[in-house]
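J.: Pasted the sequence and its predicted model underneath.
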Amino acid sequence: MSDLQLVPGNSLLTATPEEGRQLAVKLARLIIKLTQPDDEKRRQQRAIYADNPMMLISIGQTVAAEFATIAAANNYWRDQPQAH
């Protein structure tokens, strides 16, 4: 197993939804890095998915799933005042 830390700081807790969304993106990127640890192969594959709308949508779905987990861990930021 890689020594890659898949949950930075070993916590899903964030102060705001924005920070939670940023963490979701980071987690999605980390799982790609774990799945394909070769930097050069990942660079080569970017050209494949960059022009494929379905693959880009899939990336968005992965981030959304990560964000849902983070939001639940943060009780949907209920205690935080929401800007309108």
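T.: Here it is on my side, so go on.
J.: CA only for contacts and neighbour counts going forward, please
T.: OK.
J.: Packing partners of the helix or strand hosting S58?
T.: According to DSSP states H and E, S58 maps onto helix 53-73. Helices and strands touching helix 53-73, by 3 or more C-alpha pairs under 8 Å, 6 or more residues apart in numbering; DSSP states H and E, are helix 17-35, helix 39-50.
J.: structure B:
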Amino acid sequence: MSDSVQLIPGNSLITETPEEGRALAIKISRLVIKATQPDAAVRERLRPIYAEDAAMLIAIGQTVAIEFATIAAANNYWKK
């Protein structure tokens, strides 16, 4: 993996709201792809492939859901 990619923006999973948590989950999911495939040209070349593949899109959704579950737990599910 690339050492130059900060995988947790701001080095924290803490967010003010679930909406911010969901946005962070999407960001983290994208950073994982960038870290595992650091070549931007390759990522651009692959984008049309997964954009047309329902199974790959579902997998992306699952990845975001897993990241969001982790963030929700870190935020005590935003219980006040």
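T.: Received it, and whenever you're ready, just let me know what you need. Remember, it's a predicted structure, so these values are computed and weren't measured experimentally.
J.: before we move on, the earlier item: have a look at how far, on average, the helix holding S58 of the first structure is from the second structure.
T.: Aligned to the second structure and superposed, helix 53-73 of the first structure gives a mean residue distance of 0.1 Å (mean C-alpha distance after the TM-score superposition for the first structure).
J.: what's next to that helix, contact-wise?
T.: For helix 53-73 of the first structure, the external contacting residues (C-alpha atoms under 8 Å, 6 or more residues apart in numbering) are 12-13, 17, 20-21, 23-25, 27-28, 49-50, 77.
J.: what's in contact with stretch 7-21 of the second structure?
T.: Under C-alpha under 8 Å, 6+ apart, the answer for stretch 7-21 of the second structure is L24, I28, L31, V32, A35, F68, I71, A72, A74, N75, Y77, W78.
J.: run the last query once more with 7 Å
T.: I28, L31, V32, F68, I71, A72, A74, N75, W78 (C-alpha atoms under 7 Å, 6 or more residues apart in numbering).
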